[in-house]
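Peer 1: what follows is a predicted structure for the sequence shown.
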Amino acid sequence: MTDYLPYGRHIIDDEDIAAVVGVLKGDWLTTGPSVALFEEAVAALAGVEHAVAVNSGTAALHCAYHALGIGPGDEVVVPAMTFAATANAVCYCGARPVFVDVLEDNLLIDPDAIEACITPKTKAIVGVDYAGHPCDWKALRSLADRYGVALVADACHSIGGALDGEPVGSLADISVFSFHPVKHVTTGEGGMAVTDDAALAARMRTFRNHGITSDAAQREKTHSWYYEMVDLGFNYRITDIQCALGISQLSKLSRWIEKRNELAKQYDAAFMGTGVVPLLQRGNIQHAYHLYVVRCENRNDLFVRLRTEGIGVNVHYIPVYLHPYYAEKGYAKGLCPVAEKAYGEVLTLPLWPGMEAADIERVVQALVMI
């Protein structure tokens, strides 16, 4: 039987295992030195001053929105084509997500569609680097500055990417990353919020730790037991075990992104002249290729056929407002027609650094019946 080929997966080597074992043999399993080292490494990669590690990308979004003061009565502009967490974290804050349509060719948030959705209640604009392609952050920054609202980058797909030579993570007021196992770098589960604003970083650090102003390691250093809860926070802390794995994984990120781009180019070449249409790259970007997404007719039939042949295709995403939870809140079909049309056509193909040319050929042959 042919091996199953997933759409994405983690790669763990002996260096990663040794890094984790080193923490397990040490004194700190959480709130210890590996957390700070991981934060420093991600901040350097993103070209920013501050990074706040948490236990998921969703937690990072919640921390970011909270730090920006988003709350009841506020509205936050988000793209329709994203994972639900982008909007869910807005709801966690008691605010209302306002869904905006996406560009036809790459499914990134459409800057021209945002302006009509901005009201006096708008507190932030959130761009999502769908599939690893950076948004038009210059256009989004211009809109945010014009209307005096915050700009957030949901960069959970795009760590290691860049726009006009500027690294992803440095393009918004706060950017967030995910370290889920199918992402570029994994900590098992985990996330990070990065920013150049010291006050925002401090608020996120407090929020991830129950709203308490110091953690156990800080109190250990000062020989103090005393702490204060100044905010209603959450336990969004990440462990040193996870961060040790993340530090080790980061050392491979650049070559993994290079491999992802090589594989994507093989797909691109193979689909020329077929009915399978890859998403378009726009502008001077470094694509991170978390996902390789194509558009095709008879998507549902193709999905079943490829899954039957052991090829783990997927669909990213159902427009968020079509989920039952949001439908019950009054969001209706027809709100974002470009995203809805794309949803019926998109297919995510296998793409991860452990794949080889023969795997690409297998997927292509199964998809276009060569």
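Peer 2: All right, it came through fine.

Peer 1: please make it C-alpha for all contacts and neighbour counts, starting now.
Peer 2: Will do.

Peer 1: who touches the most centrally placed residue in the chain in this structure?
Peer 2: With distances taken as C-alpha atoms, centre = their mean, the residue of the chain nearest its centroid is residue 156 (1.2 Å). Contact partners of residue 156, counting by C-alpha atoms under 8 Å, 6 or more residues apart in numbering, are 57, 128, 129, 176, 177, 178, 179, 183.

Peer 1: okay, the third one and residue 176: tell me how far apart.
Peer 2: Taking C-alpha to C-alpha, to the nearest Å as the criterion, residue 129 is separated from residue 176 by 11 Å.

Peer 1: list residues touching both of those two?
Peer 2: 153, 154, 155, 156.

Peer 1: dump those residues into TSV; add distance to residue 116 and secondary structure as well.
Peer 2: Converted to TSV, the shared contacts of residue 129 and residue 176 look like this (distance: C-alpha to C-alpha, whole Å; DSSP: H, G, I helix; E, B strand; the rest coil):
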residue	distance to residue 116	secondary structure
153	20	strand
154	21	strand
155	24	coil
156	26	coil
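
Peer 1: filter those down to the buried ones.
Peer 2: Buried members of the shared contacts of residue 129 and residue 176, counted by 16 or more other C-alpha atoms under 10 Å: 153, 154, 155, 156.

Peer 1: hold the first one in mind and look at this next one:
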Amino acid sequence: MTHLRSSNNMRLADRQDPKNPGSGAPFDELRTFYFWKGRVALYGILKALGIGPGDDVVVPGFTCVVVPQAVRFAGARPIYVDICEETFNLDANQLRSVLTPNTKAIIVQHTFGLAADVEAIKSIAVPRGIKIIEDCAHSMGTLYHGAWLGTLGDAAYFSTQWTKPITTGLGGIAVTRDPEIAKGLAAFEQETISPSFREKCALYVQCRIHQAFFRPSIYWTARDTLRLLARMGLFVGSNSSEELSGLKPDGYEKRMGPLQLRQLKTQMAGLRASCDHRIRAAQAYEELINQIGLTGPTVLEGTEPVMLRYPVLVSDKPRTLDAARRARIEIGEWFVSPLHPLTEGLEQLGYRPGECPIAEEISRRVINLPTHTGVDAATIARIGEFLRNTEGVRCGQVRAQEPVPSYRLANKHFS
């Protein structure tokens, strides 16, 4: 498998769907279905594929807990496979060893917006009649040999949660070209319930607050406050206590509400600009970490990533995150374990400690840097100086060049 360091000079404005020139949307020609959350979209796809008790579904051992939970809620068994250290994505070379006669689908996650090796995975899955479900919760706008992620498998799902390029507060989108899968998704969508009046109102208020007040400098305060409010039932959070404990919440099968649909339509018009901004941010981070001597992501040859977050490996993750909190620097913790955000009790979801050693090691070392539209040259320069000077970040590498001020590197991409 060939890898190249990212040199992403292509702007999303230059990208067009090869089958729909000028569209610029990842799923213009697909049948599309809208749900309350991305995990519900995944659950709907599993149901549409007829996956249930007695079936196995392969899941990368470096994902959010809601992914294997959706598999379990469908009645199937999640089977975990380790990741590639360079790309943070499912390792196709280990795939054959986890397949069983009951394997019905493989969930191909494009972590952080980095494309997984879809062709290598399909070469194993397709001859066996195993379905490919693309997990595009981190990726909207990434190209794989000229094709949009989300159009390469039998079905795919996207997330429009708070942190995503297109955000409706919460939300999930399922897409497919397959008429039979579309028929199953349509039937599932009919069975879903509408968000309650209280949920709609709460989400509306949250979206307005997020748009008006969220800034990188208040990231830690905002994160802690929202998590507290979610535990108190005053905020519509991403994860419920039931899900984190392995239980299917009441009202899980829920569709997207009118407010979310209106926001989605409005924000799709800004997708190109949002993704173009993320590309520039990733380019700036790449130069910074190369100069500092840190390890960042490697991308597959022939892919053009739009990165949701920019992952970096550090020597002491807890120390780095603690320093970032004190310095009011927005740095993320994804993922803290193979089944984020769980740090214990993974066995209840069928994960055996040591089953995915690379994912476990990466979880102990990876942090991620923001690429959203609230990040400007000054923010990136500040993050660069933090990484350059904070104890616990450096892994002992030697700089290959004389240091250039972080602000100068950042300004080059945001001038």
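Peer 2: Great, that's in hand. None of the values given here were measured: they were computed from a predicted structure.

Peer 1: quick one: map the residue nearest to the centre of the first structure onto the second structure.
Peer 2: Mapped onto the second structure by TM-score structural alignment, residue 156 of the first structure lines up with residue 137.

Peer 1: ok, its match to residue 162 of the second structure distance?
Peer 2: Between residue 137 of the second structure and residue 162 of the second structure the computed distance is 11 Å (C-alpha to C-alpha).

Peer 1: helices of the stretch 101-250 of the second structure, residue ranges please.
Peer 2: For the stretch 101-250 of the second structure, the helices defined by DSSP state H, counting those that start in this stretch occupy 118-125, 179-191, 197-213, 219-231, 241-244.

Peer 1: can you redo the ones you listed as CSV with distance to residue 351 of the second structure and mean neighbour count?
Peer 2: Shown next, in CSV, are the helices of the stretch 101-250 of the second structure (distance: least, C-alpha to C-alpha, whole Å; neighbours: other C-alpha atoms under 10 Å):
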stretch, distance to residue 351 of the second structure, mean neighbour count
helix 118-125, 22, 16
helix 179-191, 29, 17
helix 197-213, 33, 14
helix 219-231, 26, 14
helix 241-244, 14, 14
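
Peer 1: how about those helices, which one is nearest residue 378 of the second structure?
Peer 2: Judged by C-alpha to C-alpha, the one of the helices of the stretch 101-250 of the second structure that comes nearest to residue 378 of the second structure is helix 219-231, at 15.6 Å.

Peer 1: and that closest one, how far out from the chain middle?
Peer 2: Centroid displacement of helix 219-231 of the second structure relative to its chain, using C-alpha atoms, centre = their mean, to the nearest Å, is 20 Å.

Peer 1: one more: stretch 110-117 of the second structure?
Peer 2: 8 Å.

Peer 1: can you tell me what sits against that stretch?
Peer 2: 87-90, 92, 108-109, 134-140, 142-144, 149, 299-300, 303, 305-311.

Peer 1: among those residues, which are in strands?
Peer 2: Among the contacts of stretch 110-117 of the second structure, the subset assigned to strands under DSSP state E consists of 108-109, 134-136, 143-144, 299-300, 303, 309-311.

Peer 1: now these in a markdown table, with distance to residue 168 of the second structure?
Peer 2: What follows is these, written out as a markdown table (distance: C-alpha to C-alpha, whole Å):
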| residue | distance to residue 168 of the second structure |
| --- | --- |
| 108 | 24 |
| 109 | 21 |
| 134 | 21 |
| 135 | 18 |
| 136 | 16 |
| 143 | 23 |
| 144 | 26 |
| 299 | 29 |
| 300 | 30 |
| 303 | 27 |
| 309 | 18 |
| 310 | 22 |
| 311 | 24 |
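
Peer 1: tabulate the helices of the stretch 101-250 of the second structure (CSV), appending distance to residue 365 of the second structure.
Peer 2: Below are the helices of the stretch 101-250 of the second structure laid out as CSV (distance: least, C-alpha to C-alpha, whole Å):
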stretch, distance to residue 365 of the second structure
helix 118-125, 26
helix 179-191, 38
helix 197-213, 29
helix 219-231, 19
helix 241-244, 23
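
Peer 1: quick one on the thing from earlier: tell me which of the contacts of residue 156 of the first structure fall in strands.
Peer 2: Within these, residues falling in strands by DSSP E are 128, 176, 177, 178.

Peer 1: show me what the third one aligns to in the second structure.
Peer 2: In the superposition onto the second structure, residue 177 of the first structure corresponds to residue 158 when matched by TM-score structural alignment.

Peer 1: then residue 359 of the first structure?
Peer 2: The equivalent of residue 359 of the first structure in the second structure is residue 379 (alignment by TM-score structural alignment).
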